[in-house]
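**Q** this one's structure only:
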């Protein structure tokens, strides 16, 4: 079946194809193939903000024409779809060749955004998989991509989810779905590892030059490290990744599968598989049921990211030419992470400037939250209102150890007294979200969707697109998780 012939598409979606995008790197980097069609597609959810980003008309987005395109049953004008090849370390072990096993890049818009279908069928890199995604995981990725963007965290975006009654076998038989993902680039650490591991120096050089020219042009003129553009690239990626980790840690986000092939060269959050926003603040929490060793526990994420960057450094070493220079390029990671994490935490506390004792104040509240397993999101939101309203009783109610809370509050009160409390409260309410994509909220939306009711998906999307607003009448969506939430298992199977 040729999807190009069956559903010819006129603009508005016009992709640039090979005109200077990833495909210009040549056939060593990808395989050309069309998505595999799905029967009886239907809409599950649409992000109007991403549609506007792509300059897609709302009426067209609601059409059958668009539905066919974003299910993989038709291809847009200018599109020459492809799946890219990469390698990587998975759970700390070299896995060899991987690649887009169920993702197909439709092309790039004239504004430089890549449009990719996830769940669009088998590719040469599927490794015995079916190339499909299920409704469950697709809804989670769609919602979380947009939630993270609204929180100000670098991420790929999600335009829409479409579903199909086509069966997909996982732990049980589920139904198929396709997520349309959007990002400036889906190049990963694993792309560099792939060509370095095969001693394909020409391709490695071409990939690095492409990334520098397109996304890091300042690396060509960077004075450090050692006036080496490839070392400067490594340093820039390290610093973006450090900033991303600071965002994750501050908001309580667990990625769940931080393999090198899931790490963006642009410092974006990508590949939402098993993930979770913390309910109780448990630093050692492991959200991925498949992660039996706890490698990607919440509190290990910053160090894992650094380990992944070291793998990237090894891949780039043939271009950098000096191991010492490569190590120097990684040195700023810990400083940038620490600086950005402290800045994020000060904002969460309503502190517009820095003071010497802030580190002790932050460490003390994190230890107290961890000792009692206090709900992470609710604590920070209540603290925000407490500062704004000068009433800390609702926050104290979260702690069994009232005396411990009182001691910390005394120190915090002395510190916050140095600020304008109205401004501090306003800063906190714009920093500490009321709504995050908790596992049980996603699960409720998924259960409804499986019964054909997609309204909870759209309601949740609206709340997550404006996570700092109060949304009167929706307080239940920001309440404590029900007891059954702790039994939800999220794994790599999607």
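**A** Done, it's in. As the structure is a prediction and not an experimental result, all values here were calculated from the model.
**Q** could you use CA atoms for every contact and neighbour count after this?
**A** OK.
**Q** show me what the biggest helix by length in the chain is packed against.
**A** Among the segments of the chain that qualify as a helix by DSSP state H, the longest is helix 229-251. Packed against helix 229-251 by the contact rule (3 or more Cα pairs under 8 Å, 6 or more residues apart in numbering; DSSP states H and E) you find helix 301-320, helix 323-330, helix 332-348.
**Q** tell me which of the ones you listed sits most buried.
**A** Highest mean neighbour count among the helices and strands packed on helix 229-251 (mean count of other Cα atoms under 10 Å): helix 301-320, with a mean of 21.
**Q** pull the distance from that helix to the chain's centre.
**A** 19 Å (Cα atoms, centre = their mean, to the nearest Å).
**Q** in which helix or strand would I find the residue in the chain sticking out farthest from the centre?
**A** Going by Cα atoms, centre = their mean, the residue of the chain most distant from its centre is residue 403, 38.2 Å out. For residue 403, the element it lies in under DSSP states H and E is helix 402-416.
**Q** try this one side by side with the last:
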């Protein structure tokens, strides 16, 4: 939805009112450059919902100029393309200078978002000074995955960058094998990361560090400007948002895969979709990223890594905050913020209206049951919503997810007793649970099917999957197979940092 006073979705591309707040920072923060054109670009997919956020007329999405623009071949006069510099810790190791190695920011457009605008960024638009050993390109495979997941996460209500479109080309780039290239266009209030602050801290450039912090506070956290200790307050708020975001990931079974500090947003939104995954057969130790040989970013590790990354940000902000104790005080809120949010979400997922003393044992027992039986995470919660409180004979669809039926029967008996404690209304509970437990998530095999068709220039499955994922909580009986258990071959799929 467009904020009051902002244009409806009627703008032509040439009418997009670009501004350049990040580009107004000193030159040390970025390099101005033009995207590298792609040969014969073609539109793979585009999101009308994302276009509406910036007031873009949906009819523009199908014009030849649209693909040319978001391939980087056609430069709108109001844009001021640039690539930002940042650094970061990767897999827990200081990696030094990184930066937008294949992403180019065009500017920002007014929208209902923090800061009142959304930045428009081309991912895969060619070499930049920060490309290091890379080629500056993204591949079609990873671009489709990022596009679908960005829009799916938004529909799930999880804070995220958005995806406007993917533009492809027959130009080949080398990964493990030659792959066709693509550009994904991303939208976010800002792409400033934890690593953006680390960059200046590790270069011992406090003036630039302060400039960046002041910009972030003024634009995205103006309520903190009058705080006695604004930089501590900034760290406190980023820490709180990060904790709540990770709780939302855990509750829906989302695994990011690469929680490096350069992939962590200072707004507490999900960015940089690479080797992500949604939990299927439940395993708390599941590693969705084939490149993560040590399991640093396994599902169960995400809350701890979120906290670790906030500590890295706290270290970077120490010269501004001044006192180590003040940094620790800001970081101390992570655990409570995470626990409060995950408790809220799990109670909602279980259809429990209030918290009782024995709930922790019930929830711990549930996760042990899921772990021991490797039950499908999404199907378990969805089918649990259909549980009939007074009719155990109707439990078969849910019970069939478990090998140890006796253990399931024992846990579900406890669950029924807990529902009885608050005189739960069955119809109301079912509606409430189905409103928070999705039926449809972006399973890896669904994305893979869409990708393989797209590689043959058939983009229909992307469009179909996107439409389904835009309404993840609806029954959609005509799409029942998209909510089924994954086929056997799906367990062989691997995604890595090259994804």
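**A** That came through, no problem. Please read all numbers here as calculations on a predicted model, not as lab measurements.
**Q** can you give me the TM-score here?
**A** Remark: TM-score between the superposed chains equals 0.95 [TM-score structural alignment, normalised by the length of the first structure]; 480 aligned residues with a Cα RMSD of 1.4 Å.
**Q** map the residue farthest from the centre of the first structure across to the second structure for me.
**A** Correspondence of residue 403 of the first structure to the second structure, assessed by TM-score structural alignment: residue 406.
**Q** pull the contacting residues for its match.
**A** Listed by Cα atoms under 8 Å, 6 or more residues apart in numbering, the contact set of residue 406 of the second structure is empty.
**Q** could you do residue 458 of the second structure as well?
**A** Per Cα under 8 Å, 6+ apart, neighbours of residue 458 of the second structure: none.
**Q** where does the aligned partner of it in the first structure sit relative to residue 371 of the first structure, distance-wise?
**A** When the first structure is aligned by TM-score structural alignment, residue 458 of the second structure is paired with residue 453. Residue 453 of the first structure sits 40 Å away from residue 371 of the first structure, going by Cα to Cα, to the nearest Å.
**Q** could I get the full set of helices for the stretch 351-499 of the second structure?
**A** All helices of the stretch 351-499 of the second structure, identified by DSSP state H, counting those that start in this stretch, fall at 359-373, 377-384, 396-399, 405-421, 426-434, 444-454, 460-469.
**Q** how far away is the match of residue 458 of the second structure from residue 44 of the first structure?
**A** Distance, residue 453 of the first structure to residue 44 of the first structure, by Cα to Cα: 9 Å.
**Q** what angle separates the helix holding residue 403 of the first structure from helix 358-372?
**A** In terms of direction (axes from the mean of the first three to the mean of the last three Cα atoms, to 10 degrees), helix 402-416 of the first structure departs from helix 358-372 by 160 degrees.
**Q** now helix 402-416 of the first structure on the second structure. Mean distance?
**A** Overlaying the second structure shows helix 402-416 of the first structure at a mean distance of 1.2 Å from the equivalent residues (mean Cα distance after the TM-score superposition for the first structure).
**Q** report the buried residues of that helix.
**A** 405, 408, 409, 412, 415, 416 (16 or more other Cα atoms under 10 Å).
**Q** dump the residue contacts of residue 395 of the second structure.
**A** By Cα under 8 Å, 6+ apart, the contact list for residue 395 of the second structure reads 387, 388.
**Q** ok, now how distant is it from residue 401 of the second structure?
**A** Distance from residue 395 of the second structure to residue 401 of the second structure, by Cα to Cα: 10 Å.
**Q** again, but for residue 227 of the second structure
**A** For residue 227 of the second structure, the distance to residue 401 of the second structure - Cα to Cα - is 52 Å.
**Q** how many other residues sit next to the nearest residue to residue 80 of the second structure once chain neighbours are set aside?
**A** Spatial nearest neighbour of residue 80 of the second structure, chain neighbours left out: residue 106 (5.6 Å); criterion: Cα to Cα, 6 or more residues apart in numbering. The local packing of residue 106 of the second structure (other Cα atoms under 10 Å) involves 26 other residues.
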